[in-house]
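Engineer: pasted the sequence and its predicted model underneath.
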Amino acid sequence: MHHRKLSAGEVAGTYHVTAPVTEAELLSIAQAFARRRLARGRKITQPALAFEYLQILLQDYEHEVFSAIFLDTQHRVIKFEELFRGTIDAANVYPREVVKRALAQNAAAVILVHNHPSGDPEPSDADRRITQRLKEALGLVEVRVIDHVVVGGDGYQSFAEAGFL
């Protein structure tokens, strides 16, 4: 972690803040850590941790952003990619484009993710419909949808955990 106000602590994974930091700087440090945790080659063994990183990265957008984490057969990250950007209330999601990206990345599985700018992570009916359509479309090319995570300032909701998948 290269940040001029951080230095590594004696215990692995701990850091000293070496100068006063603003809230904005703290957020940018958190976002840099989160991006690193979702970087290529990282294995997602604890989905709940991945959800926290996603929340840090997506909770402050004013508009809806629909992204995907493409994974290999070992559930290691190939790429975390923003796919669609929407208005305040909905992102237009095109299954064909998601399938094209999954094939281009040679993905075996995918975790879908989008944010709710309202803050409430409760999935809408439209969220459930698009998840079903994506699951069917990706299934045809043998890419498994492991989860769809909705994040908001108030937390996150996992389709897999809630039994929606």
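Structural biologist: Ah, there it is.

Engineer: rest of the way, CA atoms for contacts and neighbours
Structural biologist: Noted.

Engineer: list the contacts of the residue positioned nearest the centre of the chain.
Structural biologist: Nearest to the geometric centre of the chain sits residue 54, at 4.1 Å (CA atoms, centre = their mean). By CA atoms under 8 Å, 6 or more residues apart in numbering, the contact set of residue 54 is 34, 113, 151.

Engineer: in addition, the following structure is provided for comparison:
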Amino acid sequence: MEHKVFAVLLLDNQHRLIEYAEMFRGTIDSASVYPREMVKEALALMDVRTLSHVIVAGRDAVSFVERGLI
């Protein structure tokens, strides 16, 4: 039985390939794709120190570190 693959190309900011990841498999009719799993894969490749400088927009603009998320 043939199956289809949902793959993700993870690129750097210069559009160079970092990793090719086959994330999900399914049939020609359907495949379950979970965005949170794609985000996990991308975050696993990121330098976590970068996240400490990201500001969460909104009323109380604070960084991930200030929110205790890192």
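Structural biologist: That came in fine, so what should we check first? All figures in this text were calculated on a predicted structure; none of them were measured in a lab.

Engineer: re the thing from before, against residue 82 of structure 1, how distant is the residue nearest to the centre of structure 1?
Structural biologist: According to CA to CA, to the nearest Å, residue 54 of structure 1 and residue 82 of structure 1 sit 12 Å apart.

Engineer: kindly report the same for residue 109 of structure 1.
Structural biologist: When residue 109 of structure 1 is compared with residue 82 of structure 1 (using CA to CA), they lie 16 Å apart.

Engineer: the two: who's more crowded?
Structural biologist: Taking other CA atoms under 10 Å, residue 109 of structure 1 and residue 82 do not tie; residue 109 has more neighbours (25 against 13).

Engineer: the more buried one and residue 139 touch, don't they?
Structural biologist: No - under the criterion of CA atoms under 8 Å, residue 109 of structure 1 makes no contact with residue 139, lying 9.7 Å away.

Engineer: shared neighbours, those two?
Structural biologist: With CA under 8 Å, 6+ apart as the test, residue 109 of structure 1 and residue 139 both reach residue 145.

Engineer: which one of the contacts of residue 54 of structure 1 is nearest residue 97 of structure 1?
Structural biologist: Closest approach to residue 97 of structure 1 among the contacts of residue 54 of structure 1 (CA to CA): residue 113, at 15.1 Å.

Engineer: which residues sit in contact with the corresponding residue of structure 1 for residue 5 of structure 2?
Structural biologist: Aligned counterpart of residue 5 of structure 2 in structure 1: residue 65 (TM-score structural alignment). Residue 65 of structure 1 makes contacts with 58, 82-86, 91, 114-115, as judged by CA under 8 Å, 6+ apart.

Engineer: narrow those to those in strands?
Structural biologist: Counting by DSSP state E, the part of the contacts of residue 65 of structure 1 found in strands is 82-85, 114-115.

Engineer: adding distance to residue 70 of structure 1, write those out as TSV.
Structural biologist: Shown next, in TSV, are those (distance: CA to CA, whole Å):
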residue	distance to residue 70 of structure 1
82	11
83	11
84	15
85	18
114	14
115	17
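
Engineer: tell me which two in these are the farthest apart.
Structural biologist: The largest separation in those, counting by CA to CA, is between 83 and 115 at 12.5 Å.
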